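In: Provided below for reference: sequence and predicted model.
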Amino acid sequence: MQNAILPILMFLAVIMSVFAVYSLVTDIFVRDRKRVQDRLDVEFHNKQREKVKRSLLYKGTDPFQFNPSDAVQLRSTWSEWLQSILDQSGLEMTKSRLLIYTVSVAIGCGVLSGVLIRNLIIGLIVAVFSSIIPLMYVKFKRNRRLEAMRRQLSDAFDLMARILRAGQSMSQAMQAVGNEFASPIAEEFAYCSEQQNLGLATELSMRDLARRTGLIEINIFVVAVLVQRQVGGNLSEILEKLANVVRERYKTRGAIQTLTAEGRMQASILMALPPLLLVAMLIVNHDYAMVLIHQPILIGGMAFFMLMGGLWIRKIVNFDF
């Protein structure tokens, strides 16, 4: 009997030892990981709070006495459009810094091409066309960020619907999205929640959310929330239906991107072919290519018609639905 009990006790002792070692190691590493994650969450919310305090909507107003009807109607100007592009890109960049980058790239590319080709007019043409590179980079980052946000929207609306059904408020639902999701949707919803926590009117903060994101799905969400605040209704059910609509729109958008992939590839090849051939001729037969270089009007016309063709193809393969 004792010989039968001894192996069982040894087996239990080994299991308990392994469990104790596992618990110790897990406690050490998970505790440190949780502490780091908590600090990151605190820093994230502090950053959003400081960003709200620096915003133009918060400056110069008493947040506890602010009336949305007293807000000045924003006019669509070039400066505001540029600021919206920067906000939607998620880059920590101001309009003045973007202007500095634009001027620097234009001067650098223009001087470099002018020195290499030894033609002032060509240098000016290159400077003009290269000045749009920083803005193109900002728009590229903006498109990637908005596409990532579209992928997260349906799940975020589902989470908000469940939280509202549990009896929580809209501000708490938006804060939950900021806590549970990754960037970029976490940043935008946490920013909107911090605006409301600092006393900014709900209507104004929601409209600012729609302006910063620039997505039609967010615009629909903002309109639904504002209408529900005025006339009432089941907001959780509205968010569930909106999540289904956003999910179907994303599927349709993916199908459109697949069907228009050939057109976009053709546009890229047609836009890249003339400059690449010019560079190849400069390397292979320099004297022959310099005949074209000494005709800046032809190069300017080629660049103009290439730009028009690229915009035309872009208009064909990109459309709203």
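Out: Cool, the structure landed.

In: only C-alpha atoms for contact and neighbour calcs from this point on.
Out: Noted.

In: how deep is residue 188 tucked in, by neighbour count?
Out: For residue 188, the neighbour count with other C-alpha atoms under 10 Å is 23.

In: okay, now residue 320: neighbour count?
Out: By other C-alpha under 10 Å, 4 other residues sit near residue 320.

In: so what's it up against?
Out: Neighbour list for residue 320: empty [criterion: C-alpha atoms under 8 Å, 6 or more residues apart in numbering].

In: from residue 143, how far out is it?
Out: Distance from residue 320 to residue 143, counting by C-alpha to C-alpha, to the nearest Å: 14 Å.

In: please apply the same query to residue 109.
Out: As defined by C-alpha to C-alpha, residue 109 lies at a distance of 26 Å from residue 143.

In: who does the helix or strand harbouring residue 80 touch, helix- and strand-wise?
Out: Assignment of secondary structure by DSSP states H and E places residue 80 within helix 78-89. If you count contacts as 3 or more C-alpha pairs under 8 Å, 6 or more residues apart in numbering; DSSP states H and E, helix 78-89 packs onto helix 95-117, helix 133-165, helix 202-213.

In: got TSV for those helices, with mean neighbour count and distance to residue 269 too?
Out: Listed next are the helices and strands packed on helix 78-89 as TSV, based on neighbours: other C-alpha atoms under 10 Å; distance: least, C-alpha to C-alpha, whole Å:
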stretch	mean neighbour count	distance to residue 269
helix 95-117	16	23
helix 133-165	18	18
helix 202-213	19	31
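
In: let's bring in a second one:
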Amino acid sequence: MASLSLLQRYGVYLLVLFAVALLVYILISLIQSFSMEQADRKIRENRSEGMANNIYFFIGRATLQQLQLSLGILLAGGLITTLIFCQVSESLIIVPVAALAFFLGMAAPWFYFSQKARRRAERFENSILDLSLGLTSGLRAGQALPQALEVFSRRCEGPLKEELMIVIREYRLGLELAEAMQRMYNRIPCEDLQLLIISIRLTTQSGGSMVEVLEKITRMIRGRTEFHQKLKALTAQGRFEALAMALAPLVAFLLLFFINNDLMLPMVQTLIGWCAIGAMLALEVIGYLVIRSIVDIKV
């Protein structure tokens, strides 16, 4: 009878968790719908960062919401099931642990696709120097600017090739080349690309040697790239220290847990222990973000 009542109590926990998950899913759906409407409006006004620098470039909004909800419920339900088999009957422990597992399950897909979008934007930005060099070489060989752009798009790889194919397609449909490249900048903003587009637009409108202008822009982009790489190398130690300081308490907790199990068990078996863990995690996240903001130098 005692085990039956315990199962009934955990069944209530699962129902409450499902209801909370459903409410969170509806709330997130509303927030993301509003965000997508704002993004679409800004894209129409040519002031948005576009979809290429957004996680929805890799996955649909509805699919992402379903993945978040499924993973959150899976982690929380699996954790509650594990606690049932471990005969943990303290409800004050189960509720915050299940809520934390559900939150992690909801946040993991968003973080994963955000990282993919960030890496894609970085790869695109690192390819702008190659684009400038390719256009300069093509113009020196006697090609027109659209022809040089098309020839270079066949040789390059990655996000730059994808974006250039869109530019060439729009140009063939009647859009001016400078305008098509400006639309590429609206999809995935990059300061070096903006310099290149401005130089092409001004040279096309006012006349002059396109090759000489692109050579100067290439030297400027090369200097900016070297400066950013040097700055990234100088701040690498700070980023590593932020990560090391954030992971140090977790590593210490795991070591102490395996060395002296009886000493650390109250941390995971009492409400005060879980409150201490929650406060520790919050302080670690704040400290990590503060250090990253210090070493993240905008130029």
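Out: Structure received. Given the structure is predicted, the values throughout are model-derived calculations rather than measurements.

In: circling back to that earlier point, any chance of the helices and strands packed on helix 78-89 of the first structure in a markdown table, plus distance to residue 274 of the first structure?
Out: Compiled in a markdown table, these are given as follows (distance: least, C-alpha to C-alpha, whole Å):
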| stretch | distance to residue 274 of the first structure |
| --- | --- |
| helix 95-117 | 17 |
| helix 133-165 | 19 |
| helix 202-213 | 37 |
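
In: next, count neighbours for residue 284 of the first structure.
Out: Residues near residue 284 of the first structure, counting by other C-alpha under 10 Å, number 11.

In: likewise the one 10 residues further on?
Out: Burial measure for residue 294 of the first structure: 15 neighbouring residues, criterion other C-alpha under 10 Å.

In: without its sequence neighbours, what residue ends up closest to it?
Out: residue 119 (7.8 Å; C-alpha to C-alpha, 6 or more residues apart in numbering).

In: how close does that neighbour get to residue 125 of the first structure?
Out: Residue 119 of the first structure is 10 Å from residue 125 of the first structure, by C-alpha to C-alpha.

In: compare neighbour counts for these two and give me the winner.
Out: Using other C-alpha under 10 Å, the more surrounded residue of residue 119 of the first structure and residue 125 is residue 125, with 19 against 15.

In: contacting residues around the aligned residue in the second structure for the more buried one?
Out: Taking TM-score structural alignment, residue 125 of the first structure has residue 100 as its aligned residue in the second structure. Counting by C-alpha under 8 Å, 6+ apart, residue 100 of the second structure touches residue 76.

In: and the gap between residue 100 of the second structure and residue 94 of the second structure?
Out: Counting by C-alpha to C-alpha, the gap from residue 100 of the second structure to residue 94 of the second structure is 10 Å.

In: what does residue 221 of the second structure give?
Out: From residue 221 of the second structure to residue 94 of the second structure the distance is 55 Å (C-alpha to C-alpha).

In: out of the helices and strands packed on helix 78-89 of the first structure, nearest to residue 271 of the first structure?
Out: helix 133-165 (15.3 Å; C-alpha to C-alpha).

In: once aligned to the second structure, how far is that closest one on average?
Out: On superposition with the second structure, the mean distance recorded for helix 133-165 of the first structure (mean C-alpha distance after the TM-score superposition for the first structure) is 2.6 Å.

In: from the middle of its chain, how far away would that helix be?
Out: 6 Å (C-alpha atoms, centre = their mean, to the nearest Å).

In: name the helices or strands packed onto it?
Out: By 3+ C-alpha pairs under 8 Å, 6+ apart, helix 133-165 of the first structure packs against helix 78-89, helix 95-117, helix 170-180, helix 185-197, helix 235-259.

In: just want the angle from it to helix 95-117.
Out: 150 degrees (axes from the mean of the first three to the mean of the last three C-alpha atoms, to 10 degrees).

In: so which residue is dead centre in the second structure?
Out: Centroid check for the second structure by C-alpha atoms, centre = their mean gives residue 114 as the closest residue, at 2.0 Å.

In: and for that one, nearest residue in space, chain neighbours not counted?
Out: residue 55 (5.4 Å).

In: what do we get in the first structure for that neighbour?
Out: By TM-score structural alignment, residue 55 of the second structure lines up with residue 86.

In: can you tell me how far that match is from residue 49 of the first structure?
Out: According to C-alpha to C-alpha, residue 86 of the first structure and residue 49 of the first structure sit 19 Å apart.

In: again with residue 243 of the first structure
Out: From residue 243 of the first structure to residue 49 of the first structure the distance is 28 Å (C-alpha to C-alpha).

In: between the two, who's got more neighbours?
Out: residue 243 (23 against 19).

In: so who does the aligned partner of that one in the second structure touch?
Out: Under the alignment by TM-score structural alignment, residue 243 of the first structure pairs with residue 218 in the second structure. Neighbour list for residue 218 of the second structure: 129, 132, 133 [criterion: C-alpha under 8 Å, 6+ apart].
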